[in-house]
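Chemist: when you get a sec, could you give me coordinates for this:
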Amino acid sequence: MAFARNNAPRGSVVPTEHRNRKECVMNWEQIQGKWNKLKGNARVEWARLSDQDLERVAGEREKLVGLIQEKYGRSKKEAEEEIDNWCRRVS
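Modeler: The predicted structure follows:
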């Protein structure tokens, strides 16, 4: 597990994956607000998702997690990691 210094007390470290997840959760609110503009980007990232799938997601992260699990056979953790990586790139 990678660690990164954050605004944590001196000498402590915050796991990078937790810091990144927190950043993505904060950015997800922005993604929800821009969902109509970002659907095309999501379609490129996950080509197996149809336009109808992305309409149903409507910017809801958990729905996107479920669709990625279903269409790509990913575990929940894998789907969440993919979304977090995508989230950082588009926000």
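
Chemist: CA atoms for contacts and neighbours, from now on please.
Modeler: Noted.

Chemist: could I get the full set of helices for this structure?
Modeler: Residue ranges of the helices in the chain, as given by DSSP state H, are 16-33, 35-45, 51-57, 61-72, 76-90.

Chemist: what's the shortest one packed up against?
Modeler: Okay, so that is helix 51-57. helix 35-45, helix 61-72 (3 or more Cα pairs under 8 Å, 6 or more residues apart in numbering; DSSP states H and E).

Chemist: compare with the first, here's sequence two:
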Amino acid sequence: MSEKHASANITQTTGAWKQQMGAAKVTWGKLTDDELLQTEGHVQKLVGLVQERYAITRDEAAAQINGFFDKHKA
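Modeler: As a prediction, the model looks like this:
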């Protein structure tokens, strides 16, 4: 999956994102609760954070995030 797919503007509502944060923390354990909260469920913010923290390409991060949101639909 490409970054273009991720930018299909998947933005979770604040309430839904807070519910999904626990699963996100398990998936990306290197991210802090504060960092996850600050993304507010915005895909592009999360892609950048995962890319940076895990030293992977933007496309790899986007694929992980798309898979996460597909699995954890609110």
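
Chemist: can you give me the TM-score here?
Modeler: Once superposed, the chains reach a TM-score of 0.80 (TM-score structural alignment, normalised by the length of the second structure), with 69 aligned residues with a Cα RMSD of 2.1 Å.

Chemist: let's have the helices of the first structure in TSV, adding mean neighbour count.
Modeler: Formatted as TSV, those follow (neighbours: other Cα atoms under 10 Å):
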stretch	mean neighbour count
helix 16-33	16
helix 35-45	15
helix 51-57	14
helix 61-72	17
helix 76-90	16
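
Chemist: need these in a markdown table (columns: distance to residue 3 of the first structure).
Modeler: A markdown table is the format used below for the helices of the first structure (distance: least, Cα to Cα, whole Å):
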| stretch | distance to residue 3 of the first structure |
| --- | --- |
| helix 16-33 | 5 |
| helix 35-45 | 27 |
| helix 51-57 | 32 |
| helix 61-72 | 25 |
| helix 76-90 | 17 |
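
Chemist: what's the closest of these to residue 4 of the first structure?
Modeler: helix 16-33 (5.4 Å; Cα to Cα).

Chemist: the closest one to helix 61-72, inter-axis angle?
Modeler: 100 degrees (axes from the mean of the first three to the mean of the last three Cα atoms, to 10 degrees).
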